[in-house]
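1. fold the following for me, if possible:
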Amino acid sequence: LIDKNDSYLETSASAMFVFGLARGVNRGWIDQDFSYVADIGWDGVLENIDEEGNVKNICVGTGIMPALSFYYKRPVESNIPMGEGPVLRAGVEILQMEKYHELPARAKYDRIIKEAKEKMNQKINNLKYL
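-> Purely as a prediction, here's the structure:
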């Protein structure tokens, strides 16, 4: 439920949006500045893939139902093929986007800051074990 803040996050639907944005940038259908949005969305998708490559939080098959309450109660599982496909397609488009398109300045800045924070946290964690 994309317009309901109290609904759960679902990985494959997020991947579909990322795919659409990245494909649009790659094909020149939308402005290259949208690569920043696709990149942020991809970071969210990656948060739902564990170290072993399992894709988490995929909603099981869902048809059109008459009540919103039905959608709130749909179970989520890991590694459902219908959810893994969109994740793979989004990943391919993101790789192509990063290979062939210059990221906007804001995206570059955010990535540099994110990497710097990660390195700093690693150094802090290493100090804890000395």
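2. use CA for all of it now, contacts and neighbours both
-> Noted.
3. wait, isn't V76 in contact with T11?
-> No. Using CA atoms under 8 Å, V76 makes no contact with T11, being 9.6 Å away.
4. tell me which element N125 falls in.
-> Here N125 sits within helix 105-128, counting by DSSP states H and E.
5. now the other sequence, so there's something to compare against:
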Amino acid sequence: MKFLKIILLFLICIVFHACDTSSFAEIINKTDKEITVEIFYNRSELEKVPGLKSIKPYFNNDAQLINFDSVSMIGRLKINPNDTLIIDSNRGSNPRFKFIRTLKIFADDTIKLNNQNEISKSFKETSPGIFAFEFK
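-> Model (predicted):
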């Protein structure tokens, strides 16, 4: 009977883990030129994260980081041709962009997204849980 309870508990854990979805927001550079991205972070939201030791947001690839101003909370990153930059990830079906106030993208034209609503509208779901802003 004890063995059956352990198996049942294990199966319940698998079911709940399988239902846990994640989403990612990425900027994709499909051009032959480098793109520069400025991310203006929301300090008050970052400070709410429990256990956060450094206010510097996590960047998935330090090779893409040009610089980070910890006073103004502005990260400047580059995206090489045919490369991708993940700017947000979230548990759930949609990215929330909770830590980003403003986003500027410097390509042939400069694109400025002034708030979370504009940012969310600019990213389109390309596959389940993946939202992309593509430059061609």
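6. need the TM-score between these chains.
-> Aligned and superposed, the two chains score 0.24 in TM-score terms (TM-score structural alignment, normalised by the length of structure 1); 61 aligned residues with a CA RMSD of 5.1 Å.
7. re the thing from before, who's more crowded, V76 and T11 of structure 1?
-> More crowded of V76 of structure 1 and T11, by other CA atoms under 10 Å: T11, with 25 against 16.
8. that one contacts V45, doesn't it?
-> Yes. Applying CA under 8 Å as the test, T11 of structure 1 and V45 come out as touching, 6.0 Å apart.
9. got any residues that touch both of those two?
-> Listed contacts common to T11 of structure 1 and V45 are V87; contacts here mean CA atoms under 8 Å, 6 or more residues apart in numbering.
10. determine the longest helix present in structure 2.
-> Counting residues, the longest helix found in structure 2 (DSSP state H) is helix 2-18.
11. list the helices and strands the following helix or strand past that helix packs on?
-> Remark: after helix 2-18 of structure 2, the chain's next helix or strand is strand 22-29, criterion DSSP H and E. Packing partners of strand 22-29 of structure 2 (3 or more CA pairs under 8 Å, 6 or more residues apart in numbering; DSSP states H and E): strand 83-91, strand 130-135.
12. out of the ones you listed, which comes closest to F40 of structure 2?
-> Of all those, strand 83-91 sits nearest to F40 of structure 2, with 11.3 Å by CA to CA.
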